[in-house]
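K.L.:
Based on what follows, work out the 3D shape:
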Amino acid sequence: MTSEEWESLCDGCGRCCLNKLEDWDTGEIIWTHLACKLLDGESCRCSNYVDRFESVPDCVALDPATVRSIPWLPPSCGYRLVAEGRDLRWWHPLISGDPETVHLAGVSVQGQTVSEEGLEPEDYEDHLADWPGEDPGDGYAGALSGDDSKIGK
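P.N.:
Here you go, the predicted structure:
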């Protein structure tokens, strides 16, 4: 797979850019709704993707080996699905042909995050959220028909 093909596996959900806590005793990953300072909460894209490692030293470069070794990638992540030999979901831009379907399906973090900026790590516990680590399944199937009356409800 070329670099460009690999990068195209990102569905643009933004879930991997949320801060996560790890229980040191159990190894359990605990999600927050706190977004990396570089995540644009509306587009769900990195605002400085090219230089992200300089701005955010703990940003993780996703390559095939890393994807197989980290437990916190969302269950619907395109990288994870491909690594596990599974199909991409209907709302993935490579399947739908439209980068907006991840948002229309209610899978992305669009409009659901708070920036980490100005917060101390000890305050992250005040921002716990279950939904980022859950499998959204097929998302809101009404998005296929253009019926968006239930999106966000």
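K.L.:
C-alpha from now on. contacts and neighbour counts both.
P.N.:
Noted.
K.L.:
What is the burial count for residue 79?
P.N.:
By other CA atoms under 10 Å, 24 other residues sit near residue 79.
K.L.:
Second chain to compare with the first, below:
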Amino acid sequence: MRERFWERFALEELTQEEWEALCDGCGKCCLVKMEDPDSGDVATLNVACRLLDIGSCRCSDYDNRFQRVPECTQLGLDNLHDFHWLPHSCAYRRLAEGRKLASWHPLRSGSDRRMHERRMSVRHFAVSETEVDAADYEEHIIEVIPLDDRR
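P.N.:
Take a look at the predicted model:
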């Protein structure tokens, strides 16, 4: 990868390896979301995809995730703005909005240790969807993003 690529190149100029490296590994995109069909509001739950290793905050079967979890979606340049629910801390969102990577981001800090210490990952609160009955999902809502708050 090119040195400090995230500061020197636009998202459109990144290699696939650099694009993948932007992921801080927080696991927030792997949390279950529910969209209200009437209002369009999106609720985020503390319930994580069954493939998320909550301890490492990484997918346990990244290469086969789309086959194993059909609702898993791939973030790319062509659909980045469709992911309006990405947290403000997300590197993809930050760079797309013209902001810099957070100081705790693994590319800046050298490891994911600071991210976890600052509780920026789901490691400290997520539960696997294998442990929660879908009928109880409403009890696990941690954030609601109203349709009119999308940026």
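K.L.:
TM-score them against each other, please.
P.N.:
Taking TM-score structural alignment, normalised by the length of structure 2 as the basis, the two superposed chains have a TM-score of 0.81; 132 aligned residues with a CA RMSD of 1.7 Å.
K.L.:
What residue in structure 1 is paired with residue 87 of structure 2?
P.N.:
Counting by TM-score structural alignment, residue 87 of structure 2 corresponds to residue 74 in structure 1.
K.L.:
Could I get the full set of helices for structure 1?
P.N.:
Listed in chain order, the helices of structure 1 (DSSP state H) span residues 3-7, 52-55, 64-69, 78-83, 93-96, 101-104.
K.L.:
Could you tell me where the last one falls in structure 2?
P.N.:
Which is helix 101-104 of structure 1. So helix 101-104 of structure 1 sits over residues 114-117 in structure 2, by TM-score structural alignment.
K.L.:
with structure 1 superposed, average distance for that stretch?
P.N.:
Here stretch 114-117 of structure 2, set against structure 1 after superposition, deviates by a mean of 1.0 Å using mean CA distance after the TM-score superposition for structure 1.
K.L.:
Going by contacts, tell me the helices and strands next to the longest strand seen in structure 1.
P.N.:
Secondary structure of structure 1 per DSSP state E: the longest strand is strand 29-35. For strand 29-35 of structure 1, the packing partners by 3 or more CA pairs under 8 Å, 6 or more residues apart in numbering; DSSP states H and E come out as strand 18-22, strand 114-115.
K.L.:
Isn't residue 11 of structure 1 up against residue 92?
P.N.:
Yes: Residue 11 of structure 1 lies in contact with residue 92 (CA atoms under 8 Å); the separation is 5.4 Å.
K.L.:
Now do the shared contacts for the two.
P.N.:
78, 99, 102 (CA atoms under 8 Å, 6 or more residues apart in numbering).
K.L.:
Might you report the residue contacts of the first one?
P.N.:
With contacts defined as CA under 8 Å, 6+ apart, the neighbours of residue 78 of structure 1 are 9-11, 88, 92.
K.L.:
for the second one, same thing?
P.N.:
Listed by CA under 8 Å, 6+ apart, the contact partners of residue 99 of structure 1 are 11-12, 92-93.
K.L.:
State the distance from the most centrally placed residue in structure 2 to residue 91 of structure 2.
P.N.:
Per CA atoms, centre = their mean, the C-alpha nearest to the average position across structure 2 is that of residue 29, at 2.7 Å. Using CA to CA, to the nearest Å, residue 29 of structure 2 is found at 12 Å from residue 91 of structure 2.
K.L.:
and if you look at residue 102 of structure 2?
P.N.:
From residue 102 of structure 2 over to residue 91 of structure 2 (counting by CA to CA), the distance is 8 Å.
K.L.:
One more: residue 59 of structure 2?
P.N.:
Separation of residue 59 of structure 2 from residue 91 of structure 2 (CA to CA): 18 Å.
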